[in-house]
Every structure is written in structure tokens, then in C-alpha cells.
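Enquirer: The amino acid sequence is not available; the structure is as follows:
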């Protein structure tokens, strides 16, 4: 209890970063029309969005390994500073080519934050790692809930779209001196415990990288692709496919974020009641498959808000974070490295999905939803494989 209390200010500062990250993930898509008018076309904006994935891919694996060596705090601070450069740089970019550079910086910033934040939360809250990491999604969802409403107000009042970028940068600038004062937990408690005790307490799962590891890598891609596609195209889907007015279509992202937020607290509650995260991984992935298929097969202005909420609940409510926690349980040495590997495949999704869907948009926005339904179905199949292998490997622990 004392440990939780002593690290509470750290948690709040880390979570505030991810509130801004939630804004950063969708801010280009939410300002798509204004940026397209400035740079040339929607395809140009889609290319800039795809650069976030390139940025993540460039440094995520390396930053994860370096985080295990040099500590969590330097990379979190680097992520905060780099994100500020992104928000300012997009406003200063005269063309999409220049903006792509800052899009890469956003991906790098996200990688730095992930490499430091996830291991720090797991290490400071080892008995409730699932809850601590999934709560990041609450703050991401809060950012994604408020941003469309804020942009809607800017549009309604004919104010400059750039205020959405400036507000996000200011929040990070305020949080930097706070983060500088924070103390962090010691790294790799599993390894420290094994050095102290070579009996049953030092048990480590004998996971096979070519099997369980590959499944987690694939799941990292699929889980990121599933909700990333929705977050970038849901508003356009509302206007073009569900025939909704602009403000109503923007509200779909808010319904999506409400669902995501609700899932975070629901997951935290039922895991404390004994429901295993690995079970939730399978159930949530199945629900997301059905709900995204509903958006594709039944485009409707009245049904879209309900399905958006369900998709947010099941696909963006922390299922990716649950996958990471499961991976660090099965491969507990080097949490920063595991974070890097898991999110590297997610960063590939962040790059490939905007590029593919940017071209698909010309043939109809609903075809993008069909693609997402197929991706979600593949995720459900992989989650079932992970479920079987996780139970098999973890049985060794009880046997010991």
C-alpha cells in the first residue's frame, strides 16, 4: 500500500502524457479537411499519418533495449519533448512533404513514451500490472473523447484549427518540470528476485519464442491495426457511409472513446474479481470482430453510435495493453525489450494501415470497414492460439 501511495504522483504524470498521446493519435485525422486544403488532398494527409508508424518503427525496438540499460525516465522526457516538436511542426509545415518529417517525430515520441512508461508501470505496480497499464487507455480515451468535441467547437465558431495542436503542446510543456521531479522504481524486479532466491520463487516460464513469441508479435500488429483504422476513418465513415451530419459524425469518435473508457474501468473491476486477463483478450477480440462487421454490413446513422461505442469498448479499451502484459509474463526478462518488440509490430500497422486505406478511400469508405472486420477476425484467431499456449505454459508454474 505504501508503494502505491509513493508512486501515485508518478502515475498521474505518466497518465497525463497519454492523455496528450490520445490527442496526438487522431489530431491529424480530426483536422483532415483543414490540412487537406492546405497540403493538397486527403491522400497527402493520410501519408503524413502513416509517417507516425515509420517513426515508431525506427526507434521503438532500440529504445526499449536502451530503456532496460539506462532507465525509464530519460526516454519518457525525450518522448514529451519530441511530441511538442510534432505539434508545433505540423502548424509550421507548408507542404505534406515537410509535415511527413514531423509525422515521423510523432512516431518517435510515441516510441520513447512506450519504452519508458509501460515498464515503469509494470515495475512499480507488479501485483496489478494489468490494471496499471490498461488505465493508460483511460487517459488515451479521454483525449480522444474531448478532441473531436473541441475541434467541433472550433469549426462552429470559425476559430483557427491550430488551437487544438497548441493546447496539446502546452499540456506537455507544463508536465515536463513535474516529470523531472519524479522518482522511479528499480528495474527488472523479476531478475532481482531470482538473484535472491533460486527456489520456486525464481520460476520463469519456459516459453518458446518461435511459437508464443511469434503469436504475440502478430497480435501486436493486429490489435494496433484494428483500432487504429477505426480511429482514423470513423468520422469519414459517419459522413460518407452512414449519411450523418458533420457534428454527428464527429461524435462517433466520442462514442468510441466512451466505450474505450468504460472498458478500462470494467476490466480493472473484473480482474480484481478474479477474471483472468487472458480470457478477456479472447472475449474482447471476438466482440470487436462482430461489432466492426456490423458497421460494414449495416451502415446506419442510428446504429453507428451504438456500434462505435462497442468497438471502442472491445478494440480500444486496453486489449493491446493486456496483450503486452501477457507477453511480459511469458517473457519476463527485459520488459523494455519486450515492449519494444510488441509495439514495433504495432508501429508497422500504424504505417501500413493509413497508406492502404488512403488508396482504398477512393473506392468507398465502407470498403475500409470491411478490411477492418477481416483484420479483427484474424486477431480473434490469434488470440485463441495465445489463450491455449498461455494456459499450457503457465500450468508449469503451478506444477512447480
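Expert: Sure thing, it's come through. These figures come from a predicted structure and were not determined experimentally.
Enquirer: okay, CA-based contacts and neighbour counts for the rest of this
Expert: Noted.
Enquirer: I figured residue 394 hits residue 207, correct?
Expert: No - between residue 394 and residue 207 there is no contact under Cα atoms under 8 Å: 9.2 Å.
Enquirer: mind listing what's buried in stretch 259-266?
Expert: Under the neighbour-count criterion of 16 or more other Cα atoms under 10 Å, stretch 259-266 has 259-265 buried.
Enquirer: residues making contact with that stretch?
Expert: The set of residues external to stretch 259-266 that reach it, using Cα atoms under 8 Å, 6 or more residues apart in numbering, is 134-135, 137-139, 141-142, 308-318.
Enquirer: what about that stretch, distance to the chain center?
Expert: Relative to its chain's centre, stretch 259-266 lies at 14 Å (Cα atoms, centre = their mean, to the nearest Å).
Enquirer: And stretch 63-72, by the same measure?
Expert: Relative to its parent chain, stretch 63-72 has a centroid offset of 20 Å by Cα atoms, centre = their mean.
Enquirer: Next, the buried residues of that stretch.
Expert: Applying a neighbour-count criterion of 16+ other Cα under 10 Å, one finds 63-68, 71-72 buried in stretch 63-72.
Enquirer: And for residue 214, the neighbour number?
Expert: Residues lying near residue 214 (other Cα atoms under 10 Å) number 14.
Enquirer: so what does the strand or helix carrying it touch, helix or strand wise?
Expert: Take DSSP states H and E as the rule and residue 214 turns out to sit in helix 214-240. Using 3 or more Cα pairs under 8 Å, 6 or more residues apart in numbering; DSSP states H and E as the contact test, the elements touching helix 214-240 are helix 8-30, helix 246-272, helix 304-315, helix 319-330, helix 335-360, helix 365-399.
Enquirer: Quickly compare these and say which is most buried.
Expert: Mean neighbours per residue, mean count of other Cα atoms under 10 Å, is largest over the helices and strands packed on helix 214-240 for helix 304-315, with a mean of 26.
Enquirer: what does it contact?
Expert: Here helix 304-315 has contacts from 223, 226-227, 238, 242, 251-253, 255-263, 284-285, 287-288, 291-292, 294-295, using Cα under 8 Å, 6+ apart.
Enquirer: which SS state does residue 158 fall under?
Expert: coil (DSSP: H, G, I helix; E, B strand; the rest coil).
Enquirer: before we move on, back to that, put together JSON lines for the buried residues of stretch 259-266, with distance to residue 276 on each row.
Expert: As requested, those are exported to JSON lines (distance: Cα to Cα, whole Å):
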{"residue": "259", "distance to residue 276": "21"}
{"residue": "260", "distance to residue 276": "19"}
{"residue": "261", "distance to residue 276": "19"}
{"residue": "262", "distance to residue 276": "18"}
{"residue": "263", "distance to residue 276": "15"}
{"residue": "264", "distance to residue 276": "14"}
{"residue": "265", "distance to residue 276": "15"}
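Enquirer: Second structure for comparison follows:
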């Protein structure tokens, strides 16, 4: 992939590398946070939902702001806003203050997505699927490295807050770097796009059909990895009898699988397989992998199942954004925000539901919920695949995937 915006691209991917660490920093420090905030594991799960609330209340506005004022102001705002979260959580004296800070993290996440995804799509107009899927690669690398950092901190009896403070410093440095690099101009829609639509569409896409189904997939695909990311260490600790360090290391295998998956996707997507086919196949593999986790407790099978779950949940949310922008190329940030809003709903609803399930039924039941969500995701993706065949002309199909944004 070639672009004139190399500095911006590196800076954005570094942000998502750091975001990968932030995504699991609550659950990886759950034992410390429960003591600090005088709560339990369910309380920390609810704290994660605060991130989803922050995203949800911001996305509808941030997408429009990105389309109107440009991508760079939002990306910079998010980079520096994350400092409040990363410095504030280890110093939070009460659960209420920590919850407010978690909401700020969600706002930061929303703003970052609304600026970054359209910026990358505009920087790589012929490789939109690859550019967005690589975001997941950097998220996976970050999530793979954080457990190693936390294990070192635990083994050396260092204050857990340093895992937050290190990320705060890195966000500050990267935000300063992004402030001096050039971003592409907004290219929301043009007369050329209108002409191209006539060439590639057999019939006009319908937002209440394939659009809504893709938006719902933003919820289901986020849920698939979120359930495992939040509850895998607890499952290993409480159900499998693993040590704290070993249970956290399961996340490393999960994220190794994610990383390998997105690297493969970066090679095959659009060349050999379309995004919507992956959105059908991967949730099927997720359901099988979770079954292995539930019924096969041998150490090697636990590693394999953790790896496969990470592999099969990787990049799905990013592919949902690629698909909806392919169907509806006008106002990219706004359309992407619809999918991100559904994803944010998962951050609110799923920690709450899984927290109740884990408390009243058991952690294993949480993973049965993940299987049900995987089946729903397969049904939605199959419908979108059917609509894709109805909407797009066969000639130039692959080019339409690249042109989509």
C-alpha cells in the first residue's frame, strides 16, 4: 500500500496499538482495582460498560464533526483526552469517580474512531479493507504485549498504576507527533462517485435492510471478542484453577491468534475473499472454539482454543465498517459511526449482562452467551451476503470493494 500520508498512518496505527492495551487494562488489573475501588469482579465489569456509555453518547456527534471539520482535530483531541483516563484511574479514590473517568475513555474512543477510520480510508482509497483491518492488527499487538508488562509489574511488586502511566506517556508523545503531520482532505462524495454508483449497482442499497443488518453486526462482532477478552482470565482463574499470571497469559494466546488472523486477512481480503464472506466464516469458527474451551480443559487445548477464538474474532468490526461504506459511500464518518454506535452498545449491555450471568449462574454461562451471539452474527452476515448479490453487479465486484471509500 502506497500513500502520501506515511507519518499520519504510522501515528494512527500507534494509537490503536495503545488502544489494544487499554481494551484489556481493566480486566488485567481486576484484582488491584477491586481492592482500590472496594468492589468485586462484577463491579469492574460494570466499569467497562462506562466506556461504552461514553462512546454511545458521542458517536452521533463525532461522526458529523469529522465529516464537517476534518479528521485531524478529532484524532488529536482523542489522543490527549486519553491522558485523563490513564492518569485518573490508578488515582481514583472512589468507584463513582472511576466510572466517570471510564466514560471519558469511551468519549476518547469514539472521537478517535470517527477521525481515524475515514482518514485511513481516504489515504488508501484502493485498499480500504486492508487499511482498516490493519487497525485490528495493531490492537492485537498491544493487547498481546500488555499482559507481559503486567506480569513483570506483578512479579516485582511494582504499583499497578505504572501500567497506566506508561501508556499515558506514550499517548502524549504520539499525539504531539500527529499534531505536526499532514492528513488527507475530506473526500466524502463527488460527482465521480455518483457516476461510479450507476456502474456498479444493479439496484440502490437500502439502509433499513443491509444497512441495518451491518449495523447490528457491529454489535455482535464486538460482543464476540469482548466476552472472551473480559472473562477469559476469570474463567481460567475460577473454573480452571489457574494462577493469576497463567490466567492472564491466556489473553496473550488470544491476541496472538488475533494478530496472525489480521495479517492473513491483510493478504487475502478482496484478492481471494470478500469481507462479507469472512463475516460469515469467522463467527462459525468462534462458536466451535468456545465449545472446545468449555469442554476440553487440557492445557494444550486451552491454549489452542484461546488462540482460535482470538483468530476468529479478529478484524470483524473493522470489516463491518468496510462493508457499510461499500454499500453507502456518502459521508463515510457518519456511516461508520452507525456501526460504531452499535459496537458501543455492546460495551454497555454486554458487561452488565455478563456480570449478572457470572454472578448468578457462573462464568461458564457467559461463554454460552457468546455462542448464541455467534449464531446471530452468522444469520445477519448471510443476509447481507444475499443483499450484496442483489445490489452489486458482478462485473467490477472486486474493484467496487476497493473503490468503496
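Expert: Great, that's in hand. Because the structure is a prediction, the values reported are computed rather than measured.
Enquirer: picking up where we left off before, mean shift between the helix holding residue 214 of structure 1 and structure 2?
Expert: Superposed on structure 2, helix 214-240 of structure 1 shows a mean distance to its aligned partners of 0.9 Å (mean Cα distance after the TM-score superposition for structure 1).
Enquirer: and for that helix, what span of structure 2 is it aligned with?
Expert: Residues 212-238 of structure 2 are the counterpart of helix 214-240 of structure 1, counting by TM-score structural alignment.
Enquirer: List the buried residues for the matching stretch?
Expert: Applying a neighbour-count criterion of 16+ other Cα under 10 Å, one finds 212-237 buried in stretch 212-238 of structure 2.
Enquirer: Alignment lookup: residue 271 of structure 1 to structure 2.
Expert: Match for residue 271 of structure 1 (TM-score structural alignment): residue 269.
Enquirer: ok, and the closest non-adjacent residue to that match?
Expert: Excluding its sequence neighbours, the residue lying closest to residue 269 of structure 2 (Cα to Cα, 6 or more residues apart in numbering) is residue 275, at 6.4 Å.
Enquirer: burial count for the one you found?
Expert: By the other Cα under 10 Å criterion, the neighbourhood of residue 275 of structure 2 contains 22 residues.
Enquirer: and what of residue 35 of structure 2?
Expert: Residue 35 of structure 2 has 10 neighbours, counted by other Cα under 10 Å.
Enquirer: List the contacts of it.
Expert: Counting by Cα under 8 Å, 6+ apart, residue 35 of structure 2 makes contact with nothing.
Enquirer: quick one: which helix or strand includes the aligned residue in structure 1 for it?
Expert: In structure 1, the position corresponding to residue 35 of structure 2 is occupied by residue 37, as judged by TM-score structural alignment. Assigned by DSSP H and E, residue 37 of structure 1 falls within helix 32-39.
Enquirer: Check residue 274 of structure 1 too.
Expert: Residue-wise, residue 274 of structure 1 maps onto no helix or strand under DSSP H and E.
Enquirer: do the same with the one 10 residues further on
Expert: Element membership of residue 284 of structure 1 [criterion: DSSP H and E] is helix 277-297.
Enquirer: In that helix, which residues are buried?
Expert: Within helix 277-297 of structure 1, the residues that count as buried by 16+ other Cα under 10 Å are 277-278, 280-296.
Enquirer: what angle do it and helix 365-399 make?
Expert: Compare the direction of helix 277-297 of structure 1 with that of helix 365-399 by axes from the mean of the first three to the mean of the last three Cα atoms, to 10 degrees and you get 170 degrees.
Enquirer: didn't residue 390 of structure 2 look like it was pressed against residue 203?
Expert: Yes - in terms of Cα under 8 Å, residue 390 of structure 2 counts as a neighbour of residue 203; the distance is 7.3 Å.
Enquirer: Chain neighbours aside, what residue packs nearest to the aligned partner of residue 283 of structure 1 in structure 2?
Expert: Using TM-score structural alignment to pair residues, one finds that residue 283 of structure 1 aligns to residue 281 in structure 2. Nearest non-adjacent residue to residue 281 of structure 2, counting by Cα to Cα, 6+ apart: residue 378, 7.7 Å away.
Enquirer: cool, residue 349 of structure 2 as well?
Expert: Using Cα to Cα, 6+ apart, the closest residue to residue 349 of structure 2 is residue 49 (7.0 Å).
Enquirer: what about the one you found, which helix or strand?
Expert: With DSSP H and E as the test, residue 49 of structure 2 turns up in helix 41-69.
Enquirer: Out of the buried residues of stretch 259-266 of structure 1, which is nearest to residue 171 of structure 1?
Expert: residue 261 (20.6 Å; Cα to Cα).
Enquirer: Aligned to that closest one, what sits in structure 2?
Expert: With TM-score structural alignment as the matching criterion, the partner of residue 261 of structure 1 in structure 2 is residue 259.
Enquirer: And for residue 27 of structure 1?
Expert: Residue-level alignment of residue 27 of structure 1 against structure 2, with TM-score structural alignment as criterion, gives residue 25.
Enquirer: so how far is residue 230 of structure 2 from its match?
Expert: Spatial separation of residue 25 of structure 2 from residue 230 of structure 2 under the definition Cα to Cα, to the nearest Å is 10 Å.
Enquirer: Mind listing the shared neighbours of these two?
Expert: Listed as contacting both residue 25 of structure 2 and residue 230 by Cα under 8 Å, 6+ apart is no residue at all.
Enquirer: Would you check that residue 14 of structure 1 makes contact with residue 117?
Expert: Yes - Residue 14 of structure 1 is in contact with residue 117 according to Cα under 8 Å; the separation is 6.8 Å.
Enquirer: Quick check: chain neighbours aside, which residue is closest to residue 138 of structure 2?
Expert: For residue 138 of structure 2, the nearest residue in space outside its immediate sequence neighbours is residue 17; the separation is 4.5 Å by Cα to Cα, 6+ apart.
Enquirer: Tell me how far the one you found lies from residue 334 of structure 2.
Expert: Residue 17 of structure 2 sits 24 Å away from residue 334 of structure 2 when distances are taken as Cα to Cα.
Enquirer: try residue 28 of structure 2
Expert: Plainly put, residue 28 of structure 2 is 33 Å away from residue 334 of structure 2 if you go by Cα to Cα.
Enquirer: cool, residue 286 of structure 2 as well?
Expert: Between residue 286 of structure 2 and residue 334 of structure 2 the distance is 30 Å, computed by Cα to Cα.
Enquirer: before we move on, what about residue 193 of structure 2?
Expert: Using Cα to Cα, one gets 17 Å for the distance from residue 193 of structure 2 to residue 334 of structure 2.
Enquirer: swap in residue 173 of structure 2?
Expert: The span separating residue 173 of structure 2 from residue 334 of structure 2 equals 29 Å under the rule Cα to Cα.
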